[in-house]
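Participant: Pasting the sequence and the predicted coordinates here, then a few questions.
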Amino acid sequence: MELDVARIRAAYPALAEGFAHFDGAGGTQPAAPVIAAIADTMGTAVANRGTANTPARRSGEIVAAARAAVADLVGGQPGGVAFGPSATALTYLVARTLAQHWGPGDEVVVSRLDHDSNVRPWVQAATAAGATVLWADVDVATGELPAAQYRSLIGPRTRLVALTAASNATGAVPAVREIADVAHAAGALTYVDGVHATAHRPTEVTLLGADFYVTSAYKWSGPHYAAVVAAPETWAPLEPVKLIPSPATAPDRYEYGTLSFELLAGLTAAVDHLAGLSALAPAALDRRARLTASMTAVAAYENSLAERLLAGMTAIDGVTLCAAPAGRCPTVSFRLAGQPPAETARILGEQGICVSNGDYYAVEYFEAAGLRATGGAVRASIYHYNTSSEIDLLLDALSKIKI
């Protein structure tokens, strides 16, 4: 076992309350170093960025450290990391910026597997520009996004392809690189939603073929802050609307207003925390190498828990899994007989078992599956602080619900 789960759990103060958290896909609990970094920054003299005095220089150092941390986490470059309050806000920003160069006849490809934050900004931007929106369909039975369809969807007028690196509804992991290669061959850009994927496996944006990759720190033990990563040369020619005196250089010109320095300090602490999860990631390695080792160990551990959960669910009368992807992040959507998902979640919640219910903003998937009108589904998402005993607790509770 590469993860000392008892040691890891001790680093999450909120776990002391005793809840079993299967709601990580909606947001994880913050690690103690994150909380400390935010508090320390709030208690230290920090001014808006500048060079005239120590507090001003400190804020610049915090921003630079956070850019380097995110770059290490996803395999990007610090100069290509732009911050914002959420993945949704950043995606809207990039969509509005790119759409300035779209017009009638241009095409944008979105998927029915994605979270709506990687659908609606592109649909709305394309519509405003007079461009055409094309849809990649989900295989409802498996919950997967078939890659072959993109060869007919992508053509010479395709300007952007938006897709997820992992579904927050089914856990499916699309063939992002295969799809990106088709997009790039046609001269199109790719925008990859890594919000769900980043927390569960090593990430390398260049290997994915992602021109833009967005991630949210609160899905991987950090604060509510987000980053979108692109190569500096990808950012360089783009011109977002901005205030006249705000920075003219990338990535700063994509960051509206004063950044939250305390949250950026917490974000850096979260990346450092992730880098130290695995016992096989010695401190002598650089942070990128430690992150790769730790997230590889995380993936193996979480997958073992997911296998235990799936095996147990299939043995419970009345439990129906919404999808069965061949490979998945450790996220499972299900229904319990004819019980409304909200009622199942409430019953589990009364026992201290925290799950999600509804459509989790995966609107198009649940519409395609015919489940949205009747409440969506119940979601159990596993994170590296979960344990096998918590899996058994959830399975036992499900088996005892009267339906």
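Facilitator: Yep, that arrived.

Participant: switch to C-alpha atoms for all contacts and neighbour counts from now on
Facilitator: Will do.

Participant: where along the stretch 101-250 of the chain do the strands fall?
Facilitator: For the stretch 101-250 of the chain, the strands defined by DSSP state E, counting those that start in this stretch occupy 107-111, 132-136, 158-164, 189-193, 212-216, 226-229.

Participant: Go ahead and name everything in contact with the helix or strand containing residue 268.
Facilitator: Here residue 268, judged by DSSP states H and E, is contained in helix 261-275. The contact list for helix 261-275, computed with CA atoms under 8 Å, 6 or more residues apart in numbering, reads 31, 33-39, 41-42, 59, 62-63, 65-66, 69-70, 73, 217, 220-225, 281, 287-288, 290-295.

Participant: Can you turn the buried subset of those residues into a selection I can paste into PyMOL?
Facilitator: Burial among the contacts of helix 261-275 is assessed by 16 or more other CA atoms under 10 Å; the matching PyMOL selection reads:
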select buried, resi 31+33+34+35+37+38+41+59+62+63+65+66+69+70+73+217+220+221+222+223+224+225+281+287+288+290+291+292+293+294+295
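
Participant: hang on, the earlier thing: compare the strands of the stretch 101-250 of the chain and give me the one nearest residue 18.
Facilitator: strand 212-216 (25.4 Å; CA to CA).

Participant: packing partners for the closest one?
Facilitator: If you count contacts as 3 or more CA pairs under 8 Å, 6 or more residues apart in numbering; DSSP states H and E, strand 212-216 packs onto helix 87-99, strand 189-193, strand 226-229.

Participant: residue with max distance from the center of this structure?
Facilitator: Ranked by distance from the centre of the chain (CA atoms, centre = their mean), the top residue is residue 52, with 37.4 Å.

Participant: and that one, that's in a strand?
Facilitator: No - counting by DSSP: H, G, I helix; E, B strand; the rest coil, residue 52 falls outside a strand, being coil.

Participant: quick one, what contacts the closest residue to residue 127 other than its chain neighbours?
Facilitator: Leaving aside its chain neighbours, residue 127 sits nearest to residue 133 (7.8 Å; criterion: CA to CA, 6 or more residues apart in numbering). Residues in contact with residue 133 (CA under 8 Å, 6+ apart) are 107-110, 123, 126-127.

Participant: Presented hereafter is structure B, for comparison with structure A:
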Amino acid sequence: MAFDVAALRTHFPSLASRTAFFDGPAGTQTPRPVAEAVAATMTGPLSNRGQVSPSELNAEKAVTGFRTAYADFLNVPVEGVVHGRSATQLTYDFSRHLAKTWTKGDEIVVSRLDHDANVRPWVQAAERAGATVRWIGIDAETTDLDLDFVTFTERTRLVAVTAASNVLGTKPPIRRIAQLAHEAGALLFVDGVHYAAHDLVDVPALGADFFVCSPYKFLGPHCGVLGASPALLETLDPDKLVPSPDTVPERFEFGTLPYETLAGATAAVDFLAAIDPGTAGSRRDQLTNSLKSLHDHESTLRARLEGGLDGITVHGKAEDRTPTLLMSLGGREREAQLHLASRNIVAPAGSFYAYEVFAALKLDDPALRAGLAPYTDAEDVDRLLDGLSSFLRP
């Protein structure tokens, strides 16, 4: 069934403002069913988790619903789904958990392509442990990872890499990297925050040992999710309170969970699964077909956008990339952002925490970023192109 963007847009109250939003890589707009799930949970009845009162059972339902939804979304066991305040927080937490066993002479590999949230936690943990940090660079011609100049050794303990750059859109060959890491006996931690907003996630197929994503990048509330094998999680011993659960995944979740946020994150998965309404079968089957429809829709719009960017430098060149464009306009990027805002078009300028990308490619900060989202339509793209054209017109 063809992707019906007009029908989908009716579920987003914020689109009534007639704003064209191209800031999806920083966080998408929220559909009504997600907000309703948050409100319904908060207005309860609601208590801490338990098995006695209706309010306790509502909290338990929010947690189990969340784990089941993200088990389907990531294709991992329910016991392998960990909630966190954000992907950054989860990465910092797991850098501390994993670094407990690192010693001097161990090696940690990070990439120049990554958002700083999947760089600095590992660099700082390695420094504390006395481990060596090694880098995977970026090929300036292809804007893909340059894997020819890095080798993983028997001392490599962890490789951290993005599944998709949040500024260039580049999707590196995660399966190949996973194979190389595992052959060396290392673990692979994948930042899937940008990837999960545009592609069906299959953690086992990717070969990721840990995979983090952020529901607010794909229509949900602000939180983070980590997916992993429960057996692997069982091998980790996080610092925790004595009375708190020692079961997996609860041992990694500190304090009372935000039940309303979990309910909203679950609703986001259900909303995505229903994009292609003709699909029968499991929620995973529905997600598979819906995200294919979404991918085709966004690819068509990306081609439309790229085809109209005359006289504008676009930095992402990888063959396999998301519908996210990073652009330079001769030092006038902030002016362009303001000009577009005056036309009710949101396309921010900045470096977007991609510190290593900007340094490696010697990009001027800021650059202008335009990212497509499920609710983006052809009119939005044409408005952006017209706004950029009017800005650049002599």
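Facilitator: Sure thing, it's come through. All values reported here derive from a predicted model rather than from experimental measurement.

Participant: Now the TM-score, please.
Facilitator: Once superposed, chain against chain, the TM-score is 0.98 (TM-score structural alignment, normalised by the length of the second structure); 393 aligned residues with a CA RMSD of 1.2 Å.

Participant: ok so, going back, so which of the contacts of residue 133 of the first structure comes closest to residue 370 of the first structure?
Facilitator: Using CA to CA, the contacts of residue 133 of the first structure come closest to residue 370 of the first structure at residue 110, 19.5 Å.

Participant: what's the spacing between the closest one and residue 297 of the first structure?
Facilitator: Distance, residue 110 of the first structure to residue 297 of the first structure, by CA to CA, to the nearest Å: 32 Å.

Participant: same check, this time on residue 122 of the first structure
Facilitator: For residue 122 of the first structure, the distance to residue 297 of the first structure (CA to CA) stands at 35 Å.

Participant: tell me which element residue 392 of the first structure is part of?
Facilitator: helix 388-400.

Participant: Any idea which of the helices and strands packed on strand 212-216 of the first structure gets closest to residue 331 of the first structure?
Facilitator: strand 189-193 (16.1 Å).

Participant: Can you check which part of the second structure that closest one sits on?
Facilitator: Under TM-score structural alignment, the alignment places strand 189-193 of the first structure onto residues 187-191 of the second structure.

Participant: centre of the chain versus the matching stretch, how much separation?
Facilitator: Relative to the chain's own centre, stretch 187-191 of the second structure is displaced by 13 Å; criterion: CA atoms, centre = their mean, to the nearest Å.

Participant: mean per-residue distance, it to the first structure?
Facilitator: Here the mean offset of stretch 187-191 of the second structure against the first structure after fitting is 0.4 Å, by mean CA distance after the TM-score superposition for the first structure.

Participant: who touches that stretch?
Facilitator: Residues contacting stretch 187-191 of the second structure (CA under 8 Å, 6+ apart): 118, 157-164, 178, 181-182, 207-213.

Participant: which ones are touching residue 126 of the first structure?
Facilitator: 99, 102, 107-108, 132-133.

Participant: now residue 321 of the first structure
Facilitator: Taking CA under 8 Å, 6+ apart, we find residue 321 of the first structure in contact with 332-335.

Participant: top of those residues by neighbour count?
Facilitator: Within those, most neighbours by other CA atoms under 10 Å means residue 332, with 26 neighbours.

Participant: just the angle between the helix or strand that contains that one and helix 388-400, please?
Facilitator: Using DSSP H and E, residue 332 of the first structure falls within strand 331-336. Computed with axes from the mean of the first three to the mean of the last three CA atoms, to 10 degrees, the direction of strand 331-336 of the first structure lies at 20 degrees from that of helix 388-400.

Participant: After strand 331-336 of the first structure, heading C-terminal, what element do we hit next?
Facilitator: helix 341-350.

Participant: That next one: how far from the chain's middle?
Facilitator: For helix 341-350 of the first structure, the distance to the chain centre is 25 Å (CA atoms, centre = their mean).

Participant: what stretch of the second structure does the helix or strand just after it fall on?
Facilitator: Next helix or strand after helix 341-350 of the first structure toward the C-terminus (DSSP H and E): strand 353-354. Counting by TM-score structural alignment, strand 353-354 of the first structure pairs with residues 345-346 of the second structure.

Participant: With the first structure overlaid, report how far the matching stretch is off on average.
Facilitator: Averaged out, stretch 345-346 of the second structure is 0.7 Å away (mean CA distance after the TM-score superposition for the first structure).

Participant: Could you tell me how far that stretch lies from the centre of the chain?
Facilitator: 21 Å.

Participant: do stretch 355-362 of the second structure as well
Facilitator: 20 Å.

Participant: One more: stretch 94-102 of the second structure?
Facilitator: 22 Å.

Participant: Buried by neighbour count: which residues of it qualify?
Facilitator: Neighbour-count burial for stretch 94-102 of the second structure [16+ other CA under 10 Å]: 94-99, 102.

Participant: which residues are in contact with that stretch?
Facilitator: 121-122, 125-126, 129-131, 157, 236-239.

Participant: Check for me that residue 317 of the second structure belongs to a strand.
Facilitator: No - using three-state DSSP, the assignment for residue 317 of the second structure is coil, not a strand.

Participant: roughly how far apart are it and residue 371 of the second structure?
Facilitator: 15 Å.

Participant: Could you do residue 45 of the second structure as well?
Facilitator: Counting by CA to CA, the gap from residue 45 of the second structure to residue 371 of the second structure is 39 Å.

Participant: In terms of neighbours, single out the busier of these two.
Facilitator: It is residue 371, of residue 45 of the second structure and residue 371, that has more neighbours when counted by other CA under 10 Å, with 24 against 14.

Participant: Now do the same contact list for that one.
Facilitator: 22-25, 323-325.

Participant: Any chance of these in a markdown table with distance to residue 332 of the second structure as columns?
Facilitator: Formatted as a markdown table, the contacts of residue 371 of the second structure follow (distance: CA to CA, whole Å):
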| residue | distance to residue 332 of the second structure |
| --- | --- |
| 22 | 18 |
| 23 | 18 |
| 24 | 22 |
| 25 | 21 |
| 323 | 23 |
| 324 | 20 |
| 325 | 16 |
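
Participant: ranges for the helices of the stretch 51-200 of the first structure?
Facilitator: 54-74, 87-99, 120-129, 150-153, 176-185 (DSSP state H, counting those that start in this stretch).

Participant: I'd like the distance from the fourth one to the chain centre, please.
Facilitator: It stands for helix 150-153 of the first structure. Taking mean C-alpha positions (CA atoms, centre = their mean), helix 150-153 of the first structure and its chain are 25 Å apart.

Participant: which helices and strands sit right next to it?
Facilitator: Using 3+ CA pairs under 8 Å, 6+ apart: helix 150-153 of the first structure touches strand 132-136, helix 176-185.
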